[in-house]
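[1] Would you be able to build a 3D model of this:
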Amino acid sequence: MTSRELEAMLGLLGRARHIVIGTDASSRPEGEQIAAAWGGLVLATVTWPETAASWLRQARRFATPEPDVWVVSATPASWAGMTRRLLLSTSWSPHRTVAASALEGFPLPGLRGARADGTTWENR
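    From the prediction side, this is the model:
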């Protein structure tokens, strides 16, 4: 994750009081980088596998704390499985989610995030 991407992601968090961070195993260092840079209250950090039977346990841990904002750093492949489970089984909202650059173009209305160059994107 570039410093510009991190700065843009922090800007997208706005006035959030608390967040939940979600990553897959390969993106976990980015999640730790986000938590350290933000410095606010992280209600939970949830890591999920690239592939899983259902992602139900991870989806419930990710969605249950009801943060102001969910923050995601993951590969599109792992996020696809997690997203399906979140939409089917939780009250999670993509409109309250900020994603890292790897998820730009992920087909989910409301999802927004930052690019490596520090610009932002939002799916409509």
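[2] C-alpha from now on. contacts and neighbour counts both.
    OK.
[3] Just the strands from this structure, written as ranges.
    All strands of the chain, identified by DSSP state E, fall at 18-24, 41-48, 69-73, 97-99, 112-114, 120-122.
[4] The ones you listed: which one's closest to A59?
    Smallest distance to A59 across the strands of the chain (Cα to Cα): 8.6 Å, for strand 41-48.
[5] tell me which strands and helices the closest one is in contact with?
    Counting contacts by 3 or more Cα pairs under 8 Å, 6 or more residues apart in numbering; DSSP states H and E, strand 41-48 is packed against strand 18-24, helix 28-38, helix 56-63.
[6] Now the second one: buried residues?
    By neighbour count, with 16 or more other Cα atoms under 10 Å as the criterion, the buried positions of helix 28-38 are R28, E30, G31, I34, A35, W38.
[7] what's next to that helix, contact-wise?
    Residues from elsewhere that reach helix 28-38 (Cα atoms under 8 Å, 6 or more residues apart in numbering): M1, L6, L10, I21, G22, T23, V42, T45, T47, V72, S73.
[8] what residues are up against the last one?
    Going back to what we said before, that points to S73. So S73 contacts I21, G22, T23, D24, S27, R28, E30, G31, A99, A100, A102, L103 (Cα under 8 Å, 6+ apart).
[9] Could you rerun that using 6 Å?
    Residues near S73 by Cα atoms under 6 Å, 6 or more residues apart in numbering: T23, S27, A99, A100.
[10] Any idea how many residues pack against the second one?
    Using other Cα atoms under 10 Å, S27 is surrounded by 18 other residues.
[11] I have a second one here; can you model it like the first so I can compare?
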Amino acid sequence: MRRVPAPEVRPVESQPGEHHHTMSSLTGPPASGSPLIPAEELAAYGDLPCPAPHTAPELNALVGLLTPAKSRIETVAVGHSRDPASRAAADAFAAAWKARGGKVLARVDWPESAASWLRPARRLTAEEPDAWVMAAAPLGFAQLARRLRHSTDWDPARTVAFAALRDSRLPALAGPDTLHGLRGATAEGGTWAVRHRWVTSYPPPGSTA
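    This is a model prediction of the structure:
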């Protein structure tokens, strides 16, 4: 189990027992004013990686995060970047979720650069889904997440994401506690979670790593 502080990339050992923590929603959106990330902050983080194609273990782990014992999650909204890997991941999740009898209330995409990200933010939250699923590149998602927290009732603790968003720089880029509670799957079939400024990774079930 590893956790990585943003903006540092090198992981450090997590504290004992941290994998038992629970996720709770935040009490309010970021401070008033524009939620857009200033250009100088974007420049400080350099080039962020493009999403890689998702894997079958990753998809299975993501579905597993939404379907624990006694889960009441039935409806989801799926959001994704416009790159081919993110589109394919969103397609695969939507098909898997519908095959389980679940409902996809909305499917929303967004560009990596936009004037405000308000339209996709409102579309993602309009139907009040039980959960949100994100397949996205880090930069565009950071901007969207800031808009979601600023202008909607979106809850990161009810959101799961593909491995492309497991980037140690993402919590700092999105802003203080904007992503607290966000969880996701790794390409190997493990999981990860954002807790304040930390990204903590967990190995696949049965793994000794």
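[12] After superposition, what's the TM-score here?
    After superposition, the two chains reach a TM-score (TM-score structural alignment, normalised by the length of the first structure) of 0.96; 124 aligned residues with a Cα RMSD of 0.9 Å.
[13] which one in the first structure is aligned with A89 of the second structure?
    Under the alignment by TM-score structural alignment, A89 of the second structure pairs with E30 in the first structure.
[14] now its match: how far from T45 of the first structure?
    E30 of the first structure sits 12 Å away from T45 of the first structure, going by Cα to Cα, to the nearest Å.
[15] Same question for P76 of the first structure.
    18 Å.
[16] just T90 of the first structure next, same as before
    T90 of the first structure sits 17 Å away from T45 of the first structure, going by Cα to Cα.
[17] OK, contacts around the residue nearest in space to the middle of the second structure?
    Taking Cα atoms, centre = their mean, the centroid of the second structure lies closest to A161, which sits 3.9 Å from it. Counting by Cα under 6 Å, 6+ apart, A161 of the second structure touches V133, M134, A135, G184.
[18] among these, who's most crowded?
    A135 (30 neighbours).
[19] Report how many residues lie close to the closest residue to that residue other than its chain neighbours.
    Nearest in space to A135 of the second structure, with sequence neighbours left out and distances taken as Cα to Cα, 6 or more residues apart in numbering, is H80 at 4.6 Å. For H80 of the second structure, the tally of surrounding residues (other Cα under 10 Å) stands at 26.
[20] per the alignment, H80 of the second structure corresponds to what in the first structure?
    Under TM-score structural alignment, H80 of the second structure pairs with T23 in the first structure.
[21] Kindly report the same for L144 of the second structure.
    Counting by TM-score structural alignment, L144 of the second structure corresponds to M82 in the first structure.
[22] tell me the contacts of its match?
    So M82 of the first structure contacts W55 (Cα under 6 Å, 6+ apart).
[23] State the distance from it to L10 of the first structure.
    23 Å.
[24] try A37 of the first structure
    Counting by Cα to Cα - A37 of the first structure and L10 of the first structure are separated by 8 Å.
[25] hmm, back to that, between the buried residues of helix 28-38 of the first structure, which is nearest A16 of the first structure?
    W38 (10.2 Å).
[26] Just give the closest residue to I73 of the second structure, not the sequence neighbours.
    D130 (5.5 Å).
[27] I'd like to know which of the helices and strands packed on strand 41-48 of the first structure is closest to L86 of the first structure.
    Among these, helix 56-63 comes nearest to L86 of the first structure, with 5.5 Å by Cα to Cα.
[28] Can you give the contact residues for the closest one?
    With Cα under 6 Å, 6+ apart, helix 56-63 of the first structure has contacts from V46, L86, W92.
[29] what's it aligned against in the second structure?
    Against the second structure, the aligned range for helix 56-63 of the first structure is residues 118-125 (TM-score structural alignment).
[30] distance between the matching stretch and the chain's centre?
    From the chain centre to the centre of stretch 118-125 of the second structure is a distance of 15 Å (Cα atoms, centre = their mean, to the nearest Å).
[31] Check which residues of it are buried.
    Applying 16+ other Cα under 10 Å to stretch 118-125 of the second structure flags P120, A121, R122, R123, L124, T125 as buried.
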